[in-house]
Structures are given as structure tokens and as C-alpha cells.
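1. Dropping the sequence and predicted coords here.
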Amino acid sequence: MNIILKSLLVIATFVFCHYIMKSFWGSEWTKILTQADASTDVLFIPAKYLFLYTPLLVLTTLLFKRRNMLDAIGLNTAGFNNYTFAALLCCIPMTLGYAYLSNNLNLSLSGLITGSIYAGFFEELIFRAALFGALYRFCRWGFIPAALISSVVFGVGHMYQGGDAVSALMAVAVTTVAGTWFAWLYCECGYKIWFPMWMHIFMNAAYGIFSMSGGAVGDLHGNLYKATAIVLSIVYVEALIRRGKKREVTMSSLFINTSAATLNTPIKPQMTAAV
């Protein structure tokens, strides 16, 4: 199967999962799960994510047939603790800034689970490891086209955060850029979701706990604090590279990924020094 057919297969499978699988999700399941978790969505959200996107996850593991299944979908646990600690350090200044700006606290456990933990885990697993990962690592797309196609879909999914047409488009633009940044973190952290996942979770958690306003777009002061987390994440990746980690996204891989190291070869352990 050539690269074009493989790319079409990945995209067609994603479209099938994202748009068509919904028609197979019966309303009875929604009713049962909603009643079971008292309308908190703690059971409903993971069940629906797994139902909708399992075909894409299965395809990704089959494409990377020479790899361990966990490697194929970014769940290799090597470096998990270091990535967790690094993400926590990166998000502390933003969290303190949000605490300073906020007058309200939202300490809902179910809200933290559904809005932060589930969002961070499933969105990084599906959009970065499965969709972006298959296009960039297996189909040899360059970083820019592979990141854009996954990030635009990711961004469109946040359109609801805009109150009107302009703010909705701004929400899409901001989350598209965020998706591209997460894709870069995923690449540079050994094709594992842990660092972008924890950044995603901690940033969402800080936003929700301190009831920040402005949706995905945010406001000026909130965005300044958010920028500290982004900058520190870049500093962390650059520190890993200075300590000997291979740079994964280079000028030569922006539009066509010609690196043989990313295709069906065993993953070598990556250095995972904390910030």
C-alpha cells in the first residue's frame, strides 16, 4: 500500500469515527450512563470517546505493526514521572497568576475530571497520538500539514466557546495553534502523550478551578499568565535537546517527513530530564 492510499485510509477512518460513528451510538446508552453517573458525565464521556474512536486507535496500532501497541498510540510509560513533574512546574506560574486574578473558586470534582483529566487524556490520545501521529510518523506527512489537519479539527471542536461568529472563529484559531503546539511537544517528548497531556490537564484545571473567563480565547491578563506555561514548556524541551535528546521536528521535516527513524522502527529510550 503506497503512502497516498495509507493517508486516505487514516483520514477516512478518522472521518468515519468523528462523524459517522455517532449514528451508531444509541440514545439508550446516553440515558443509561447519564443516570449511572448522576448526570456528571464521569462515565458517559470516556464511554463515548472509546466508542467513537476505537477504530482509529486500532488502525494506528495496526499501521505500526512492528511496534509495541502502547508505543504506537503514545502510551509508552517511559519518562512518565519526569514528564508529569515537568508539566507541573511549567504550569505553576500560570496557576498562581489565575489565583491572583480570580474572585471565584470552582472545586467540583466531577468538573475537574470531565473538563480537565478526560479532555487532556482523550484529546491528546486521539488528535495527537492517533491522527497526527499516523499522518506524520507513518504516512510521512510533514509536521505542518499533519499538525494542521489534526489541529483544525481540534480547533473546530472548540467553536462552541465563542458567543458570536467572531469569537467562535477566534476560539477555533487559538485552539488550532494550541493543537499544533501540543503536536510539537508530543514529537519532541519521544512520541509520548504524557507531557502535552499533563500540560493540557493542568492548564484546563487551573482555568476551571479559578473560573477564568473568555473561553479558549481568554483575556489579556489571563493570556499573559498562560504564556508563561507555554514558554516554560519550550524551555523544557530545549533543555532535553541540550542534554542529548534528538530534535524530532526540523526544517527538513516541516513539509515531508523523510526521517527513517519515525517509521516502523523500535523506539529508543529518550532522555527525560525535568526542568
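-> Cool, the structure landed.
2. use CA for all of it now, contacts and neighbours both
-> Noted.
3. Which of the three states applies to Gly74?
-> Here Gly74 is coil, with the state taken from DSSP: H, G, I helix; E, B strand; the rest coil.
4. any idea how far it is from Leu107?
-> 30 Å (CA to CA, to the nearest Å).
5. cool, Leu75 as well?
-> According to CA to CA, Leu75 and Leu107 sit 29 Å apart.
6. Look at these two and report which has more neighbours.
-> Neighbour count, other CA atoms under 10 Å: between Leu75 and Leu107, Leu75 has more, with 17 against 13.
7. Surely Leu43 and Asp37 touch.
-> Yes: with contact defined as CA atoms under 8 Å, Leu43 reaches Asp37; the gap is 6.0 Å.
8. Looking at the two, which one has more neighbours?
-> Legend: neighbour count by other CA under 10 Å for Leu43 and Asp37, higher for Leu43 (18 against 13).
9. Got another one to weigh against that:
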Amino acid sequence: MSKNIGFFSIFILGFITYYFFDLFYFKNIQQFFKEIFHSKAIAHVMAYTITLIPLVITSKILSPTKSISSLFSLDKSIIKGFTLAFLGTSPMLIGYGIHFKISTAINIESLFINTISSAFFEEIIFRAFLIGTLYRFTRLGFLSSILLGSLLFAQVHLYQSQNSMELIEIFAITFLGSAFFCLDLY
């Protein structure tokens, strides 16, 4: 019992540290690197990389013998990951194509940030660290780990809503999407 309390204490403290570090410093770190590299995309990757440090430290404390790539599932098949991502996001892409006018002006940096960088780091944070750690190292089980992690993932995306209906839609889409992308963990 004491071991479980210690594990959850470290896990929760690590995630909370990451969350507040990201909340309060991400934009400042991003701005700092944007001034150095004159690239929003590089600055975005650097800010995410630095704000992930609390999760890396927490993971190594919880499982000191495993490699970082193993702890964050970076040693898995890239083809399998991209296939799952393509299958999971295709309905959204088709829906956007039907309901919205396709822009002819493409900003490569924005495209990179919104389609690759943000998605990659969200997978690291929520699927690999949060849900993956709960599933692999606790007795919560697969379904409970997914439900808990997906609820949190959906909650952090609610800022994107403008009204009650959008709030419900964003919650449903992000919750279900998060659960879908956990299929790779099992």
C-alpha cells in the first residue's frame, strides 16, 4: 500500500509540475527561441521539449531501469503509429473538407505546428506518459487508465469552445479520439 501511495504521489506531482510549467512558461520559452531562430516551428518544438523535462524526470524516478524511448513508447513502429493516426484523423479531414472552404494559402510553419508537432507532443504527454504509465505500472487496468487519461485530455481542450454546443462537441471528439489512439497501447 505504501509503495502505491509513493508511486501515485510521484506520478501526480510530476504531472502537476509539468502542467504548471507548461501553463506558465511555455509561451515565454517559445518567444525566447522564436527570437533566436526566427522560426515559430522551431520555437514550438523547443518549448515543448523543455516543458517535458518534469515528465522525463518523473518517468526516470518511477522506472529508473527503462530507457526514455521505452518509457515514452518512442521505440514502437512508426508505420503502425502513422497508420493509426491516418485512420483516426481521416473522418475529421473529410468532414473539414465538406464543411469548410479549403485555404489556398498554406503557411508551412503553421501546418507543421498544427498537424505534426502538437500532435506528437500531445501523444507523448497524454498517451505515453499519462495513460501509458497508469496502464503499465498500476492496477487500474486498461479501460480505467484510458477513461481517466481521456477525460483529462478532453478537459484541457475545452478552452477551444465558443458556446455550449461546441463545448460538448469538442469534449466528445477529444475524449473519443484520445480513447481511439490508446489502441496502440494494448
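-> It's in. This one's a predicted model, so the numbers in the text were calculated from it and none came from an experiment.
10. all helices for the second structure, in order.
-> In the second structure, the helices defined using DSSP state H lie at 2-37, 40-51, 53-62, 68-71, 78-99, 108-112, 118-122, 132-137, 141-155, 164-181.
11. ok, now which ones touch the most centrally placed residue in the second structure?
-> The structure's the second structure has its C-alpha centroid closest to Glu122; by CA atoms, centre = their mean the separation is 1.5 Å. Residues near Glu122 of the second structure by CA atoms under 8 Å, 6 or more residues apart in numbering: none.
12. aligned partner of it in the first structure?
-> Alignment note (TM-score structural alignment): Glu122 of the second structure maps to Glu123 of the first structure.
13. Equivalent analysis for Phe7 of the second structure, please.
-> With TM-score structural alignment as the criterion, Phe7 of the second structure matches Lys6.
14. That match reaches Trp141, doesn't it?
-> No: the pair Lys6 of the first structure / Trp141 is not scored as a contact, 10.9 Å apart, by CA under 8 Å.
15. Which one's more surrounded, the two?
-> For Lys6 of the first structure versus Trp141, neighbours defined as other CA under 10 Å are more numerous around Trp141 (24 against 17).
16. That one -> the second structure?
-> For Trp141 of the first structure, the aligned position in the second structure is Leu140, judged by TM-score structural alignment.
17. show me the contacts for its match.
-> Leu134.
18. any idea how far it lies from Leu13 of the second structure?
-> Distance, Leu140 of the second structure to Leu13 of the second structure, by CA to CA: 18 Å.
19. ok, now Glu166 of the second structure?
-> Applying CA to CA, the value for Glu166 of the second structure to Leu13 of the second structure is 32 Å.
20. again with Ser103 of the second structure
-> Distance of Ser103 of the second structure to Leu13 of the second structure, given as CA to CA: 43 Å.
21. Please say which of those two ends up with more neighbours.
-> Leu13 (15 against 6).
22. Any figure for the gap between that one and Phe21 of the second structure?
-> Distance, Leu13 of the second structure to Phe21 of the second structure, using CA to CA: 12 Å.
23. what about stretch 143-155 of the first structure, how far off from the second structure?
-> Once the two are superposed, stretch 143-155 of the first structure sits an average of 2.2 Å from its aligned residues in the second structure (mean CA distance after the TM-score superposition for the first structure).
24. Equivalent analysis for stretch 47-62 of the first structure, please.
-> Mean for stretch 47-62 of the first structure is 2.1 Å (mean CA distance after the TM-score superposition for the first structure).
25. ok, and for stretch 166-181 of the second structure, which residues are buried?
-> Leu167, Ile170, Phe171, Thr174, Phe175, Leu176, Gly177, Ser178, Ala179, Phe180, Phe181 (16 or more other CA atoms under 10 Å).
26. just stretch 9-18 of the second structure next, same as before
-> For stretch 9-18 of the second structure, burial by neighbour count (16+ other CA under 10 Å) applies to Ile10, Phe11, Gly14, Phe15, Thr17, Tyr18.
27. Map the fifth one onto the first structure.
-> Spelled out, it's Thr17 of the second structure. Under the alignment (TM-score structural alignment), Thr17 of the second structure pairs with Phe16 of the first structure.
28. Tell me which residues touch Tyr49 of the first structure, please.
-> Under the contact definition (CA under 8 Å, 6+ apart), the residues listed for Tyr49 of the first structure are Phe122.
29. What's the separation between it and Arg67 of the first structure?
-> For Tyr49 of the first structure, the distance to Arg67 of the first structure equals 24 Å [CA to CA].
30. before we move on, what about Ala38 of the first structure?
-> 40 Å.
31. State the distance from Leu148 of the first structure to Leu112 of the first structure.
-> Distance, Leu148 of the first structure to Leu112 of the first structure, by CA to CA: 28 Å.
32. Compare these two (neighbour count), which wins?
-> Set Leu148 of the first structure next to Leu112 and count neighbours by other CA under 10 Å: Leu112 wins out with 21 against 18.
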